[in-house]
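# have a look at this prediction, sequence included:
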Amino acid sequence: MTVLWEPVRGAIDTFGIALGDDVTVVAHAASIDREVGSGDHHLVVIGPEVPAESAYELAEQLRIDRPAVGVVLLRHRLEVSVLTQALRSGIREVVQADDHAALVDAVRRSEALSARLGVAAGEPGSGGHVVTVFSAKGGVGKTTVAVNLAAHFATTGARTLLVDLDLMFGDVGISLQLPPTTSIMDLVSMTGHLDGQGLASVVQTHEATGLDVLVAPHDPADADRVPADLVSELIRLARSTYDYVVLDMPPSMPEHVLGAFDLSDLLVLVSTLDIPAVKNLRLAINTLDTLGAPQQNRLLVLNRADLKVGLSAKDVESAIGYPVSVGLPNTMSVPAASNRGVVLAVDEPKNPFATALREFADHKVRPRFGEEPTRNGSRRIGRRRRAK
């Protein structure tokens, strides 16, 4: 249900069609707290005649007291200064008052966001699991592993967020064919005060899997503008909201990657059967050891493990110092799935790659956190469940 704050009479006649049937009109801000306090209202639309400063003050209050309640601001003219201050205040959308189609879309987006925030607010906050997927060389299939792993968690009942931390050349968004709308760049202005509403406002949902995704900046030049402190803040917040947070890393170790390593519960190392990939991963492991990262929280994934190239899985194990947890077969279905924007582990469940990936997720990753799969592939953990 929606609260419309507009002191001018006849507001319901002007905006009623766009807002739907369940609308309560109030003329004063004092009435809003009573209405949203009932728990039935999840959206406040502030009319164009309400002074901007009053709108900002209300939004800031609701952001703290009732983060699941969305605020949409209507203005007669859209100005940059208004948009900037609205973002800082926690207003989700600013819409031109005479654009009723845009208002309908804004209401729909805000209601969907409130539903997600409402589910998160009602769940235990003991913390989810942070799984980091890393390789020290590009082209080994790291993003493929991260995407398929995260999607499998999401489709089997776990509330899952996939974060692309390859800030310069991240491919998660394009692999899932997500529209280039929001990215981690939209969180930069929230550094130091990031909250659940801010995070939810930039996350996109992959419709086929229900996986939440935060993509890398669309412009590689923006990579240096994302502070390492923001990345750490983001991971801590996401852990309190999701069952699984899967991080797709760049093949390097800048400051934000090292910070993410410190917050990770499990590190999934990806390699292929080629000497440069093995050598670089060995050097990366040496660096992790030097930094004091826990050695027991690492799993080794060997991608394209069935290729006959003069190097064996045992050779890789000997060089890396870890046993291979899973060997993923080489198949053209992987790039084909990426080109179609689908997740192989979900779209073609009987594909050998998909089968191996699910076995790895259910029998190597989940047991690390005291979880076990049920017969139908869903998890049995007695914690948070994705809302249907």
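Perfect, I can see it now.
# please make it C-alpha for all contacts and neighbour counts, starting now.
Noted.
# how about the strands in the stretch 251-388 of the chain?
266-271, 298-303, 324-328, 372-373, 379-380 (DSSP state E, counting those that start in this stretch).
# below is structure B, check it against A:
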Amino acid sequence: MTFYVYVEPDAERRSTAGAVYSEYGFAIVDSLADLEYHLPRNPETLLVMIGATVDLEEALTFAAYQRVQRPLLGVIVLRRTLEPDVLARAMRSGVREVVDELDAEGIRVASARSIDLSKALSTTLRSSPDVQRAKVVTVFAGKGGCGKSVVATNLAAALCADGSRRVLLVDLALQFGDVAIMLQLPPNRSISDAISMAGKMDEAGLRSVITPCRPGLDALLAPSSPAEGEHVSRELVTEILEVARDMYDYIVLDTPPAVTDQVLSALDLTDWFVPIVTPDLPTLKSVRLTIEMFDLLEYPRDRRLVVFNRANTEVGLSLEDVEEAVGAHLSVHVPSSRDVTVSVNRGVPLVLSDPTHPVSLAIRKLADRCAGVSSNVESRRRLFALGRKR
């Protein structure tokens, strides 16, 4: 991880001052363009020190943009001479301090102050009840045909809670995503349209590539061409999710049946891990490997909700057999039903077309677990609502 960055186009300064800064953990880049490439790949960065030969207008523009997009990021500008008008303009642009490039002690003190401020702001934002970032729920299966996309689309619709929550459904199956066809959405916009915005993604940019589904539910679709998906980088996925977490209450990720770089970047930001199990030996093996991978990556066990899909299928495997095979407790049991296929062909999630269907009730139980809501309370609310409609 890189917490500090020093930007200096001048090769001589980079070799002298840069050598000193690198000993303190600074990454060294030679332009603001390289810095724009560096930051999305290092979202934990707390401090950027802009060298004296960087154009002042470009430095101030960068600081003004980052003040809104990344308020935790501190910007210090080094100058050869300190002029009053430069100091005033820098402060208005969001620069935390302007320091003489030869004042080593001043640079050290300014850096320490800026880092302390960033850490304090981070703690304040995390503890503030008014600041809620979206919970990321990743639905994953090690092989195809498990009903993963059905679970993901229905889960997103259930979390939406009739429009009272904001939910983004992201199709990370970049080569052969099914979300668009399952929800009958026009593939006019997709995640591949965000490629040109890599390194500078913001809320307006993300909104330009999402597709509204219904009140409270949006979708970020997979590319219509498999070739386009190859150009969606891990870093872009991270950047999209970081921006989306400030726009939504929940983000549901439908993933491919493979552990790609893009999937790993999503898993690193995930709050709830939802592996899908079906009662067949190849799937049980793949889920066991998935659970072991989660353990290896130290993803928290109490944040895993294993879904037993087609749980009522009679294939000679008991519930105990399945749990022993995958090495995990099965949190939610979703029964098999032909109505699921009918709902997929209609393009309407079953939780919306038939809220009291056994499959819908199971998915809503999963949604309640993700939302931290008591299923019993929610069930009473729904029954009361149904009673009033009659």
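Nice, thanks for sending it over. In this text, all values refer to a predicted model and were calculated from it rather than measured experimentally.
# for the strands of the stretch 251-388 of structure 1, which one ends up most surrounded?
strand 266-271 (a mean of 24; mean count of other C-alpha atoms under 10 Å).
# Provide the aligned range in structure 2 for that strand.
The alignment of strand 266-271 of structure 1 onto structure 2 (TM-score structural alignment) spans residues 272-277.
# equivalent range in structure 2 for stretch 197-204 of structure 1?
With TM-score structural alignment as the criterion, stretch 197-204 of structure 1 aligns to 204-211.
# span of that stretch from start to end?
Criterion C-alpha to C-alpha, to the nearest Å; first-to-last residue distance in stretch 204-211 of structure 2 is 13 Å.
# can you give me the buried ones in it?
206, 209, 210, 211 (16 or more other C-alpha atoms under 10 Å).
# let me know the closest of the residues you listed to residue 38 of structure 2.
Nearest to residue 38 of structure 2 among the buried residues of stretch 204-211 of structure 2: residue 206, at 19.7 Å, using C-alpha to C-alpha.
# for that closest one, give me its contacts.
By C-alpha atoms under 8 Å, 6 or more residues apart in numbering, the contact set of residue 206 of structure 2 is 194, 240, 243, 244.
# sec struct for the spatially most central residue of structure 2, please.
Central residue of structure 2 (C-alpha atoms, centre = their mean): residue 241, 2.9 Å from the mean position. With DSSP: H, G, I helix; E, B strand; the rest coil as the basis, residue 241 of structure 2 sits in helix.
# that one maps to what in structure 1?
Counting by TM-score structural alignment, residue 241 of structure 2 corresponds to residue 235 in structure 1.
# for the match of strand 266-271 of structure 1, give me the average deviation versus structure 1.
Superposing on structure 1 and averaging over aligned pairs (mean C-alpha distance after the TM-score superposition for structure 1), stretch 272-277 of structure 2 comes out at 0.6 Å.
# which other residues reach that stretch?
Contacts of stretch 272-277 of structure 2 (C-alpha under 8 Å, 6+ apart): 135-141, 146-148, 267, 283-284, 287, 290, 303-309, 370.
# give me the nearest residue to residue 173 of structure 1, chain neighbours excluded.
Distance criterion C-alpha to C-alpha, 6 or more residues apart in numbering; nearest residue to residue 173 of structure 1, sequence neighbours excluded, is residue 215 at 5.6 Å.
# in this structure the one you found contacts residue 166, no?
No - with contact defined as C-alpha atoms under 8 Å, residue 215 of structure 1 does not reach residue 166; the gap is 9.0 Å.
# compare those two (neighbour count), which wins?
residue 215 (28 against 23; other C-alpha atoms under 10 Å).
# residue in structure 2 paired with the more buried one?
That one, residue 215 of structure 1, aligns with residue 221 by TM-score structural alignment.
# what of residue 342 of structure 1?
By TM-score structural alignment, residue 342 of structure 1 lines up with residue 348 in structure 2.
# and the gap between the nearest residue to that match once chain neighbours are set aside and residue 253 of structure 2?
Of all residues not flanking residue 348 of structure 2 in the chain, residue 183 sits nearest, at 6.1 Å (C-alpha to C-alpha, 6+ apart). Using C-alpha to C-alpha, residue 183 of structure 2 is found at 15 Å from residue 253 of structure 2.
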